[in-house]
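J.: What follows is a predicted structure for the sequence shown.
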Amino acid sequence: MRRALSGAGGPLIGLIVLFVLLSIFAPNFLTARNLINVVDQVTVLGILALGATAVIITGGIDLSVGAVLALSTMVLGVLSHTAGAPLWLAMIAAVAVGGLAGMVNGLAVSIARLPPFIATLAMMSAARGLANLLTDGQQITGYPEWFFDLSSQRYLGLFSITAIALVVLYVIGWAWLKYRASGRAVYAVGGNPEVARLAGIKVKSVVTWVYVAAGVLAGLAALVQASRLDSSQPSAGTGIELDVIAAVVIGGASLAGGSGRVVGTIIGVLIIGVLHNGLNLLGVSSFVQQIIIGVVIAGAVLTDTLRRRRT
């Protein structure tokens, strides 16, 4: 049991307990329609959290994912609606912009040696400003039906293309971190950068590409967000970085670096999604929900701190 709790077992038990409590107290929680809705709601959060998992394993942090998402979704809208570019080309450009923002973050951390908090905080401000500047703060609406169907059309009556994409991304992320040498290098850098360097690992390169991956995933999350809302909004992703960090930490990753699991992250994402959904069904104010999420983050970090002290 202790070994299970040190991995993904603890978060899984927490998810089961939360699920049971909400099934009892929250009306209509345990219905197929609501559970499918929960999966749809966590898709964007899940994609962002996957990138944040690798960043946090290296001992970094990325506060810019929400703003980069907003910038990418506005690039999508401006190119497809204003510039007249084909939507498929605008989609590629949106993901590329996310990757570019991630590269700036990575180079600022690895080459300029800025603290990750400062580097990504600066990107958060810049990306949010650019997102608003592109359309003077106005949203863009009206995408083709096939694009909207990516998140609304059900297959086998259950999952949309975007939900299936989330599963595929997590399988790829899990396999990369577990079986690829470059994935294992992420853990080495997070555990001890100097030892990793002496072992022949290109620490700066690993750190840079981890942030690039987080940016690319933010661009993909932007496509999902635009598909779900059938619009591009410069305010998209506001505050979601807190839920992203909470999901990763709840899933067992350490903010000190060196540990974290993709399986734990998806459980953390589900905990955040189920918690938000259940509180909405119970009629809890959004302001109170922010307080609860803050307490959950503090509790997860405290648990991680106590676990590392025991180790």
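T.: Cool, got the structure.
J.: Please count neighbours and contacts with C-alpha atoms only from this point.
T.: Noted.
J.: Buried residues of the one helix or strand Ile24 maps to, list them for me.
T.: Using DSSP states H and E, the element containing Ile24 is helix 9-25. Going by neighbour count (16 or more other Cα atoms under 10 Å), the buried part of helix 9-25 is 9-12, 15, 19, 22.
J.: Does anything pack onto that helix? Which helices or strands?
T.: The contact analysis (3 or more Cα pairs under 8 Å, 6 or more residues apart in numbering; DSSP states H and E) places helix 9-25 against helix 262-281.
J.: From Thr31, how far off is Asn280?
T.: Going from Asn280 to Thr31 by Cα to Cα, to the nearest Å gives 15 Å.
J.: Give the residue from the two that has the larger number of neighbours.
T.: Asn280 (14 against 11; other Cα atoms under 10 Å).
J.: Please enumerate the strands of the stretch 51-200 of the chain.
T.: Shown for the stretch 51-200 of the chain, the strands assigned by DSSP state E, counting those that start in this stretch span residues 140-141.
J.: Which parts of it are helices?
T.: Per DSSP state H, counting those that start in this stretch, the stretch 51-200 of the chain carries helices over the ranges 65-77, 87-110, 116-134, 145-152, 161-179, 181-191, 193-198.
J.: A further structure is provided below for comparison with the first:
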Amino acid sequence: MSGLKLDAGLHGRIAIALILAVGLSIAVPGFASIATAASVFENVGLIALIGTGIMLTMVVGQLDLSIASVAAVAAIIALKIAGVSLLLGILVALGVATVYGAAIGYVIGRTGINSMVLTVCTLIGLRGLALVMAPQRPAILPGGLFWLSDALVIRMGPVTVLGLIGIGVVAIIGVLMRCTTTGLSMYAVGGHAERARGSGVDTTRVYMVAFAGSAVLGALAGILAAVRSGSASGLGFESFLLAGITAAVVGGVPLEGGRGTVINVLIGAFIIRLVSTAVSLGGIAGSFESIVIGSILLAMLLLDYWLRKRGGSRSGSRRTFNQTAF
């Protein structure tokens, strides 16, 4: 149950996000506008899908590095079948992603192979598959369905349809992690796999659920991005992996497993989108954006280290006092 608690640094992260929002609104011309808010909201929804998928694997003490390639393959599948039926294409793509993710989780659970090594291999393989599926030019959304591209970016004040879909799906994942046996088991396995196994938890099944969830969320993000742009290529989703991991880590999901919530991912996604949007509006080179986001990521890691060290010191002090008193 401890994994369900918001991390000790969440309040600090919320404060950072608010300070950034206010400061950038003052410093960057055009930042404080409904259009900018809608853009941030839309991209937070998309990044949060990827970040939440990665978070699922981080919670169980693993890491999925193939999610961007999964997004590319799923998007191409959906658009290629869209000529017959887009709904069928989406269902097939999500089904393929589910089978792939479950297979990866099964292999990890049964063999104990390092998830980063395994998913780097599949990242490369799936990227090659995506390039084979769309070798000459990107897969294109059929002309009769381009109205969906417009529908996804319909703005309702500071929100868009795509952003609502992304954040809505992420919210559902958050509820499932809090309120289901499988969700609680994920935290138990990430906290201590051997202890969880000794308590009767099927760790292989938990890994299968985590990696299947990661693959499905990655596939959904890829499909939404492809429908929004009207096309999908084998190399069009490479930024997804870095954005997702950054959102999770900046938001406070620990690398060692056992903790993390969708709230952490949403806060992290919001912070990095604020920075990206400000850089774009300010006409600053994209390399500067990478420097700033990298600095924020390092600062958050140091904050987590300091909080853990402080928490450990306090815990040690309480134990010393109790031993002395009794």
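T.: Done, it's in. Keep in mind the model is a prediction, meaning the values are calculated, not measured.
J.: just to revisit the earlier point, what's the most buried one of the helices of the stretch 51-200 of structure 1?
T.: Highest mean neighbour count among those (mean count of other Cα atoms under 10 Å): helix 65-77, with a mean of 33.
J.: That one vs structure 2, average offset?
T.: Taken over the aligned residues, the distance from helix 65-77 of structure 1 to structure 2 averages 1.0 Å (mean Cα distance after the TM-score superposition for structure 1).
J.: list the contacts for the equivalent of Leu10 of structure 2 over in structure 1?
T.: Aligning on TM-score structural alignment places Leu10 of structure 2 opposite Ala8 in structure 1. Ala8 of structure 1 is in contact with 251-252, 261, 263-264, 267, counting by Cα atoms under 8 Å, 6 or more residues apart in numbering.
J.: which residue numbers in structure 1 go with stretch 36-46 of structure 2?
T.: Stretch 36-46 of structure 2 covers residues 34-44 of structure 1 once aligned (TM-score structural alignment).
J.: ok, the residue nearest to Thr122 of structure 2 when sequence neighbours are not counted - contacts?
T.: Nearest non-adjacent residue to Thr122 of structure 2, counting by Cα to Cα, 6 or more residues apart in numbering: Ser66, 6.1 Å away. Contact analysis of Ser66 of structure 2 by Cα under 8 Å, 6+ apart lists 119-120, 122-124, 126, 241.
J.: what's the distance between the residue mapped onto Ser66 of structure 2 from structure 1 and Gln41 of structure 1?
T.: In structure 1, the residue matched to Ser66 of structure 2 (TM-score structural alignment) is Ser64. As judged by Cα to Cα, Ser64 of structure 1 and Gln41 of structure 1 stand 20 Å apart.
J.: got it, and Val20 of structure 1?
T.: 20 Å.
J.: I'd like the helices of the stretch 51-200 of structure 1 laid out as a markdown table, including distance to Leu50 of structure 1.
T.: Converted to a markdown table, the helices of the stretch 51-200 of structure 1 look like this (distance: least, Cα to Cα, whole Å):
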| stretch | distance to Leu50 of structure 1 |
| --- | --- |
| helix 65-77 | 11 |
| helix 87-110 | 14 |
| helix 116-134 | 17 |
| helix 145-152 | 19 |
| helix 161-179 | 7 |
| helix 181-191 | 13 |
| helix 193-198 | 22 |
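J.: Of those helices, which is nearest Val207 of structure 1?
T.: Closest of the helices of the stretch 51-200 of structure 1 to Val207 of structure 1 is helix 87-110, at 6.2 Å (criterion: Cα to Cα).
J.: Which residue numbers in structure 2 does that closest one align to?
T.: Using TM-score structural alignment, helix 87-110 of structure 1 pairs with 86-109 in structure 2.
J.: Residues touching that stretch, excluding its own?
T.: Residues contacting stretch 86-109 of structure 2 (Cα under 8 Å, 6+ apart): 70, 73-75, 77-82, 113-115, 119, 203-216, 219-220, 223.
J.: mind listing the helices for the stretch 201-326 of structure 2?
T.: Secondary structure of the stretch 201-326 of structure 2, counting by DSSP H, counting those that start in this stretch: helices at 203-229, 239-251, 262-281, 286-325.
J.: and of those, who's closest to Lys5 of structure 2?
T.: By Cα to Cα (comparing all of the helices of the stretch 201-326 of structure 2), the closest turns out to be helix 262-281, at 10.6 Å.
J.: Report the separation between Leu15 of structure 1 and Ile271 of structure 1.
T.: Leu15 of structure 1 sits 6 Å away from Ile271 of structure 1 when distances are taken as Cα to Cα.
J.: Verify the contact between Glu289 of structure 2 and Val279 for me.
T.: Yes. Glu289 of structure 2 lies in contact with Val279 (Cα atoms under 8 Å); the separation is 6.2 Å.
J.: Asp243 of structure 1 touches Leu45, doesn't it?
T.: Yes. The criterion here is Cα under 8 Å, and Asp243 of structure 1 meets it with Leu45 at 7.4 Å.
J.: Counting neighbours, go ahead and name the busier of those two.
T.: The residue with more neighbours, out of Asp243 of structure 1 and Leu45, is Leu45; 26 against 22, by other Cα under 10 Å.
J.: how far away is that one from Val244 of structure 1?
T.: 6 Å.
J.: between the two, what contacts are shared?
T.: By Cα under 8 Å, 6+ apart, the residues touching both Leu45 of structure 1 and Val244 are Val269.
J.: Which secondary structure element is home to the residue most central in space within structure 1?
T.: Per Cα atoms, centre = their mean, the C-alpha nearest to the average position across structure 1 is that of Leu48, at 1.8 Å. Assigned by DSSP H and E, Leu48 of structure 1 falls within helix 32-57.
J.: and that helix, how far from structure 2 on average?
T.: Looks like 1.3 Å for helix 32-57 of structure 1 (mean Cα distance after the TM-score superposition for structure 1).
J.: was I right about Ala67 of structure 1 contacting Ala127?
T.: Yes. Assessed by Cα under 8 Å, Ala67 of structure 1 is found in contact with Ala127 at 5.4 Å.
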